[in-house]
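Novice: just to be clear, the model below is a prediction. Sequence and coordinates:
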Amino acid sequence: MAMPDTGTPAKACVPPSAVGTAAPLLNQMTTALGWLDGMRLAWANMALLAMLGRSRLPASGLALDVLLDDAPRLADALARLSGEPSTARLPDLRLRAGGPATVVQLTRLDEGGVLLEAWPGEAPSAVPVSASLRSLAHELKNPLGGLRGAAQLISRRVLDADLRTYAQVIVDEVDRLAALTGRLLAAESRKPMAAVNVNGVLERLRLLLAADGVQVERDYDPSLPECLGDSDRLLQMFLNLGRNAVEAGASRVRLRTRHEHAAALPAGRAPALRVDLIDDGRGVPESLRSVLFLPLVSGREGGTGLGLAMAHEIASEHGGRIAFESRPGHTVFSTWLPVAPA
């Protein structure tokens, strides 16, 4: 079968016949397209080759486990495609070190192999969740003021002590919501980044999780270097990950820190701190794995779907990233943060 010069695959991994006949048309498309045989890219159109920074593929295809910094994430998605669903979406996947973030979609083909589609640009998970929350907070300010005034008026006019108590409950809850919206609006002017002892941040997290009845184990690297960041924002990120574990039924959480000399970060490989939050909960449902960090995605009834999206955003603010591995009884959320400049 004649194949285009942009990546003639080896006989060991031959793409579906439709690729050969449609290759000229596929090469004119601006959408990046490829055909995978396992973790080997067997064929790619011109748009995908441009993303990879290549003019053509080797005759035997291209081994993605060598090319990609985030190869385990791609391998995990491909493994899931052996069953249901037949598609998987991977936001924030970088197809080459230091390259731009891409959104990758994988589709299992009836003829065998997997179709890869990629779009340049920020993934949906990079939408600034905090900005959306601040907009919501702004809209809530006036109604909250009206509710408080009405509750105070009721409290003054009713004679029944129980009704006055309930009116005061409304006032107190409105005040609590007003304080929350105030904090969200104030977040627009964040404090400057400073050197942060991440082990110290995790100690604050440990106390908060212990208050929820969770058994917390510590495995800290005592020589862990500092990172550059906002300690309160970092605590919020780790707390969101911890609370996610609690909501997944975890009774035990282990906090582990390590120093990596060449970690895969959004800006490329560099020294980084790795924080692992390991829990014994139910694990991440298969149906949510490819969209877990998107806003409003939750596997819990009544969940807001904002905690993990916010954690992802905070990691991105600090030049870091979050990834996870999960099976029932053992889930690891790993966060990488750049080491502070010397």
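Specialist: Ah, there it is. Residues are numbered from 1 along each chain as shown.
Novice: use CA for all of it now, contacts and neighbours both
Specialist: Fine.
Novice: now stretch 131-140, how far from the centre of its chain.
Specialist: Its chain's C-alpha centre and that of stretch 131-140 lie 22 Å apart, by C-alpha atoms, centre = their mean, to the nearest Å.
Novice: pretty sure Gly319 sits in a helix.
Specialist: No: read with DSSP: H, G, I helix; E, B strand; the rest coil, Gly319 is coil and lies in no helix.
Novice: I'd like the distance between Pro100 and Arg256.
Specialist: Applying C-alpha to C-alpha, to the nearest Å, the value for Pro100 to Arg256 is 30 Å.
Novice: ugh, wrong one, I meant Ala267
Specialist: Counting by C-alpha to C-alpha, the gap from Ala267 to Arg256 is 24 Å.
Novice: which one's more surrounded, these two?
Specialist: Arg256 (18 against 13; other C-alpha atoms under 10 Å).
Novice: what's the closest non-adjacent residue to that one?
Specialist: Asp219 (4.5 Å; C-alpha to C-alpha, 6 or more residues apart in numbering).
Novice: so what's that neighbour up against?
Specialist: Taking C-alpha atoms under 8 Å, 6 or more residues apart in numbering as the criterion, Asp219 is in contact with 254-257.
Novice: isn't Asn199 right next to Ser223, touching?
Specialist: No: the pair Asn199 and Ser223 fails to qualify as a contact (C-alpha atoms under 8 Å) at a distance of 9.9 Å.
Novice: looking at this, Arg190 is in a strand?
Specialist: No: the assignment for Arg190, made by three-state DSSP, is coil rather than a strand.
Novice: another structure for you, compare them:
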Amino acid sequence: MDTNLLLNHLVTAVLVIDGELRPAYANAAAEQLLGVSSHKLKEQPLTDNLHMLVIDAKVLKSAITGQQGLTVNTTQLVTLDGQHHTVDLTLVPIEHDAEQPPHSVLELRQVDQQRRIHQQLTLDAQQQAAQFLVRNLAHEIKNPLGGLRGAAQLLSRELSDEHLREFTTLIIEQADRLRSLVDRLLGPQKPSLHKVLNIHMVIQKVLNLVSVTLPPNIRLRQDYDPSIPDLPMDEDQLQQAILNIVQNAIQALEQQKVGDIMIRTRTAHQVTIGTQRHKLALILSIIDNGPGIAPELVDTLFYPMVTGRKDGNGLGLSIAHNIARLHGGRIDCNSAPGHTEFSLTLPINLDQDNL
């Protein structure tokens, strides 16, 4: 069996490094974790490809040159693109000849991934329970609402006084508004017919739409991976999901002197979504430099009717989460003052014949 192929199927980031912390090998999980290609990782010491690693570089160098093992649990790692990770670090010396420089295997296992999987499963269960409640509530609301609207229409036809007709018109308008609210609460309920499309084309349609009314203090930037293959998707649904998140970012930046929104696409290897493992996935990140999300809202962010704005209805993120679920994907959020990132993860199936 090809050892390199085997290592690239591991979830754990594996690197082989020398006494100067220069990698001689990095598997696919290491590339994904650090956000740097294997080729570039080999060009310079590991510390130059990280923004922060809590473990002192001198400690790692000493352990490698002394051929000693090292284990550190739940240490913090920050990549060059600002991603924060909690990892378990293990350093294992490799047997070598006296003429060769010492090398060690460095394993970095993300422990925040297990937390994320648990959160997603919990969120999906709660979201489905909320949707079940909303569907039953919608049924109870729509029936009398339809009768109310019909009665108002009949009454309007019998009234000759224009002033009185204004009241029946008001009833009809409010009934329609409530019905529209219920429909938006429900959102899409089942997978629709998917077509194989380019994700960047979908993103660009959203950006063209929001650019028309974009405040002058906000800048939109794109950082796309052109190698991402076309995906099966419902174009309208994905546009809606991306639009909801982008609009949230714009609203968060309205009072800021200079706002910045980055739309970034990348691929990731060996990604777990729910309980299913995927060899390859698309990660679409929408990042803003706004004030961040209030801590008390983080755990309920994707629930219906949860919002941090006075004029918000709390439906945008709930609908986006549901659309991601219908596409076999997920949405994650990491937020701190100055950096809020929503990541839409969708599986990539390279076997197009099975789509």
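Specialist: Thanks, I have it. This structure is a prediction, so every number in the text was calculated from the model and none was measured.
Novice: quick one on the thing from earlier: compare Asn199 and Ser223 of structure 1 (neighbour count), which wins?
Specialist: Asn199 (22 against 10).
Novice: ok, that one to Pro341 of structure 1 distance?
Specialist: 18 Å.
Novice: next: Arg243 of structure 1.
Specialist: Taking C-alpha to C-alpha, one finds Arg243 of structure 1 at 31 Å from Pro341 of structure 1.
Novice: neighbour count: these two, which is higher?
Specialist: Neighbour tally, Arg243 of structure 1 and Pro341, criterion other C-alpha under 10 Å: the higher count belongs to Arg243, 17 against 10.
Novice: counterpart of the more buried one over in structure 2?
Specialist: Matched to structure 2 by TM-score structural alignment, Arg243 of structure 1 sits across from Gln247.
Novice: secondary structure element for its match?
Specialist: helix 235-253 (DSSP states H and E).
Novice: and the next element down the chain from that helix?
Specialist: Using DSSP H and E, the helix or strand that follows helix 235-253 of structure 2 in sequence is strand 259-273.
Novice: tilt between the helix or strand that that next one is followed by and strand 259-273?
Specialist: Using DSSP H and E, the helix or strand that follows strand 259-273 of structure 2 towards the C-terminus is strand 276-288. Put simply, strand 276-288 of structure 2 runs at 170 degrees to strand 259-273, going by axes from the mean of the first three to the mean of the last three C-alpha atoms, to 10 degrees.
Novice: give me the residues contacting the helix or strand where Leu33 of structure 1 lies.
Specialist: Counting by DSSP H and E, the element that carries Leu33 of structure 1 is strand 32-37. Strand 32-37 of structure 1 has contacts (C-alpha under 8 Å, 6+ apart) with 13, 15, 26, 41-49, 51, 113-119.
Novice: what are the buried residues along that strand?
Specialist: 32-37 (16 or more other C-alpha atoms under 10 Å).
Novice: tell me the one of these nearest Cys227 of structure 1?
Specialist: Ala32 (36.2 Å; C-alpha to C-alpha).
Novice: distance of the closest one from Pro91 of structure 1?
Specialist: Distance from Ala32 of structure 1 to Pro91 of structure 1, by C-alpha to C-alpha: 15 Å.
Novice: if we can go back for a sec, got a list of what the match of Arg243 of structure 1 touches?
Specialist: Each residue near Gln247 of structure 2 by C-alpha under 8 Å, 6+ apart is listed here: Val210.
Novice: distance to Glu286 of structure 1 for the buried residues of strand 32-37 of structure 1 - can I get that in CSV?
Specialist: Listed next are the buried residues of strand 32-37 of structure 1 as CSV, based on distance: C-alpha to C-alpha, whole Å:
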residue, distance to Glu286 of structure 1
Ala32, 26
Leu33, 25
Gly34, 24
Trp35, 23
Leu36, 21
Asp37, 22
